[in-house]
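Visitor: Sequence and predicted model, in that order:
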Amino acid sequence: MKELYLNGAFMPPDEARISVMDRGFLFGDGVYEVIPSYGGRFLGLEPHLDRLDASLAALRLANPLARETWRSVLQRLIGTPPAPDQYVYLQITRGAPPERDHLCPESTEPTVMALARPIKPRAPTVAERGVTCITRPDIRWLRGEIKSISLVASVMMRREAADAGALETIMHRDGQVTEGAVSNVFVVTGDELATPPKGHLLLPGITRELALLLARDHGIRFLEHPIPLETLRGADEVWLSSSTREILPVTRLDDRPVGTGLPGPLWRRIDALYQDYKARVREGHV
């Protein structure tokens, strides 16, 4: 990473500084986005920026940059020529007022930061053996649709998963699946694909939406409806989706196999469609 963007300027990472009074540091008062790029072309840039606007509006923050400025900043960060596969992380906080107070002055200038990092290639073992997850009660706040930087609950859940030798924690509330600590969740029962509906309890993932779009366009039946925890545990297939991990098959859940214990046929089909879509993004055909 040669440079990052901070408050209107590009600079080397070791020169970047923010105030200790920044409300992102003191309160987690801010939002973020993660946008993948393949071959120098962003996948889902506009939906990601739309979601950024929605998160900012929920926190009553104005977007500090115009849409065209965001495009220009993000394109510069991925470089010329760009590295093959990258993601851009951007973060906006409410800024650094002179006093620490839960009520922030409305005139405070926001802090805006963005940087690019490589996307790690998917391990070949994922398609061969899948990944392992655990389930836990959803202990987060009730505004999961906001992509908030206040992520301590997700940090705790990822730690629990790692301690159990798993990749991810799938969460549930009142007997219903919500989402993973850093992912959306899909289940396959028979020939039916299902995912929990959008609402306050989960983040509307851009990869989630793309998976459903690909399913619709290729005749794969799907439903968005509540998924009981027992349905998850008895599913033929379980998937995770996120911008940097794409769509992953879960083959072991709470120390029990999912379905046959191997990546399922519907996952293989949707993954092939997703990889084809990525290839078209790289070639500039999307």
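Guide: Done, it's in.

Visitor: going forward, measure contacts and count neighbours with C-alpha atoms only.
Guide: Will do.

Visitor: How far does stretch 127-145 sit from its chain's centre?
Guide: Relative to its parent chain, stretch 127-145 has a centroid offset of 12 Å by CA atoms, centre = their mean, to the nearest Å.

Visitor: Helices along the stretch 51-200 of the chain, start to end?
Guide: 67-77, 124-129, 152-163 (DSSP state H, counting those that start in this stretch).

Visitor: Redo the ones you listed as JSON lines? Include mean neighbour count.
Guide: Below are these laid out as JSON lines (neighbours: other CA atoms under 10 Å):
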{"stretch": "helix 67-77", "mean neighbour count": "16"}
{"stretch": "helix 124-129", "mean neighbour count": "13"}
{"stretch": "helix 152-163", "mean neighbour count": "16"}
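
Visitor: Residue 95: which of those is closest?
Guide: helix 67-77 (18.4 Å; CA to CA).

Visitor: can you list contacts of that closest one?
Guide: 3-5, 40, 49, 88, 114-116 (CA atoms under 8 Å, 6 or more residues apart in numbering).

Visitor: quick one, what contacts the residue nearest to the spatial centre of the chain?
Guide: Note on the chain: the residue nearest the mean C-alpha position is residue 242, at 4.6 Å, using CA atoms, centre = their mean. Counting by CA under 8 Å, 6+ apart, residue 242 makes contact with 182-184, 205-208.

Visitor: rewinding a little: adding distance to residue 247, write the helices of the stretch 51-200 of the chain out as TSV.
Guide: Converted to TSV, these look like this (distance: least, CA to CA, whole Å):
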stretch	distance to residue 247
helix 67-77	24
helix 124-129	10
helix 152-163	18
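
Visitor: Out of those, which is closest to residue 192?
Guide: helix 124-129 (21.0 Å).

Visitor: and the closest one, how far from the chain's centre?
Guide: Per CA atoms, centre = their mean, the centroid offset for helix 124-129 relative to its chain is 21 Å.

Visitor: Pull out the buried positions in stretch 221-237.
Guide: 222, 226-229, 232-233, 235-237 (16 or more other CA atoms under 10 Å).

Visitor: again with stretch 80-91
Guide: By neighbour count on 16+ other CA under 10 Å, the buried set for stretch 80-91 is 82-83, 85-91.

Visitor: one more structure, for comparison:
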Amino acid sequence: MSKIAYVNGRYVRQPEAAVNIEDRGYQFGDGIYEVVHLYGGRYVDEDLHLARLERSLKEIRLPMPMSRAALRLVLREVARRNRVTEGLLYMQVTRGVARRDHPFPAKPVPPALVVTVKRIPPYPTDIEKWQSSCITLPDLRWARRDIKSVNLLPNVLARQAAREKGSIEAILYDEATGVVTEGAATTFWIVDERGAIRTRFQDHVILPGCTRAALMTELKAAGIAWDETPFTIEDMRKAREAFITSATSFVRPITKIDGAPVGDGKVGPVVRRLFDLFARHVKGDLRNAA
């Protein structure tokens, strides 16, 4: 069956899907996107992702292309037409098509919406095979990282640098302070030398990760404490354990950073527990139901 995309009100075969060359997403990166994991026919943390989409759109003064209820129907129809029950959905909203000029169009145009879905491998079951490595890089992104903008060139360059060194992610830090912000496309966490679970507090410097928020809810329900105080590169290098979270990484152990082992270089007991905790959330937690 051909892959089907939703493009501005039509379901079309992906090879035939197209947007206007004067779409402002193409010309200026003037748009917002979301990525949602589809597991067992259910969109994981769907409400969190749709809420973040609405927030990001509001921050750049762009209206929703349709109501949330209508958008939910589109997401399900895209999955149904592609016969995907285990996959990854991508949606993008831009300011639409207008003559190229930096300010917003003087006469508002309809927002453009594109939705696609693809199959991905099953949710990981072997945490030993899920462990990986990262590199560190200065954070060169724009100041409003809390907005999930399609402007991703610094993220692309950071991810490419990681790939060229055999790693899956680049952990970014503020050059002036040495404080870790997040991964190029993930939230970064450590279990510090005292055994505390830590990740950076939420503000305009990092993206409000949906998997981050979902994991925090699970931690609270399980009575597991965590800390949102900043930590530096030096703190990170002393950590017992480290991991990343995202809609595609879930809870992924990081056992090597910049070629050096994290802790003893093995998957630690805390990350192992959180991996199992989040697996239950993805696979059957009723709070996660669409």
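Guide: Structure received. Since the model is a prediction, treat every value here as computed from it, not as a measurement.

Visitor: re earlier: conserved subset of the contacts of residue 242 of the first structure in the second structure?
Guide: Mapped onto the second structure and checked by both residues aligned by TM-score structural alignment, their matches' CA atoms under 8 Å, these keep the contacts 182-184, 205-208.

Visitor: just those residues now: which is nearest residue 14 of the first structure?
Guide: Nearest member of these to residue 14 of the first structure, counting by CA to CA, is residue 182, at 27.8 Å.

Visitor: count of neighbours near the aligned residue in the second structure for the closest one?
Guide: Residue correspondence to the second structure (TM-score structural alignment): residue 182 of the first structure is matched to residue 185. Residues within reach of residue 185 of the second structure, counting by other CA atoms under 10 Å, total 22.

Visitor: Residue in the second structure paired with the residue nearest to the centre of the first structure?
Guide: Using TM-score structural alignment as the criterion, residue 242 of the first structure maps onto residue 246 of the second structure.

Visitor: Could you measure from that match over to residue 37 of the second structure?
Guide: As for residue 246 of the second structure, its distance to residue 37 of the second structure is 10 Å (criterion: CA to CA, to the nearest Å).

Visitor: Equivalent analysis for residue 45 of the second structure, please.
Guide: 8 Å.

Visitor: out of these two, which sits in the busier spot?
Guide: residue 37 (26 against 22).

Visitor: which residues sit against the helix or strand hosting the more buried one?
Guide: Using DSSP states H and E, residue 37 of the second structure sits within strand 31-39. The contact list for strand 31-39 of the second structure, computed with CA under 8 Å, 6+ apart, reads 24-25, 43-46, 49, 53, 56-57, 85-95, 147-150, 247-248, 282-283.

Visitor: now stretch 248-256 of the second structure
Guide: With contact meaning CA under 8 Å, 6+ apart, stretch 248-256 of the second structure is reached by 37, 127, 130-134, 186, 211, 241-245, 261-263, 265-267, 271, 274-275, 278.

Visitor: how about a cut-off of 6 Å?
Guide: Residues outside stretch 248-256 of the second structure that contact it (CA atoms under 6 Å, 6 or more residues apart in numbering) are 131-133, 242-245, 261-262, 265-266, 275.

Visitor: Among the residues you listed, name the buried ones.
Guide: 131-133, 242-245, 261-262, 266, 275.

Visitor: Residue 146 of the first structure and residue 54 touch, don't they?
Guide: No. Under the criterion of CA atoms under 6 Å, residue 146 of the first structure makes no contact with residue 54, lying 7.6 Å away.

Visitor: Which of these two has more residues huddled nearby?
Guide: When residue 146 of the first structure and residue 54 are compared on other CA under 10 Å, the one with more neighbours turns out to be residue 146, at 24 against 17.

Visitor: number of nearby residues for the nearest residue to that one once chain neighbours are set aside?
Guide: Excluding its sequence neighbours, the residue lying closest to residue 146 of the first structure (CA to CA, 6 or more residues apart in numbering) is residue 55, at 4.8 Å. Neighbourhood size, residue 55 of the first structure [other CA under 10 Å]: 21.

Visitor: before we move on, the earlier item: now, which of the contacts of stretch 248-256 of the second structure lie within helices?
Guide: Assigned to helices by DSSP state H, the following of these qualify: residue 275.

Visitor: Give the aligned equivalent of residue 220 of the second structure in the first structure.
Guide: Residue 220 of the second structure maps onto residue 216 in the first structure, by TM-score structural alignment.

Visitor: In three-state terms, label that match for me.
Guide: Three-state call for residue 216 of the first structure (DSSP: H, G, I helix; E, B strand; the rest coil): helix.

Visitor: Which residue is the nearest non-sequential neighbour of it?
Guide: Distance criterion CA to CA, 6+ apart; nearest residue to residue 216 of the first structure, sequence neighbours excluded, is residue 222 at 7.7 Å.

Visitor: show me the contacts for the one you found.
Guide: Taking CA under 6 Å, 6+ apart as the test, what residue 222 of the first structure contacts is 192-194.

Visitor: Equivalent analysis for residue 280 of the second structure, please.
Guide: By CA under 6 Å, 6+ apart, no residues touch residue 280 of the second structure.
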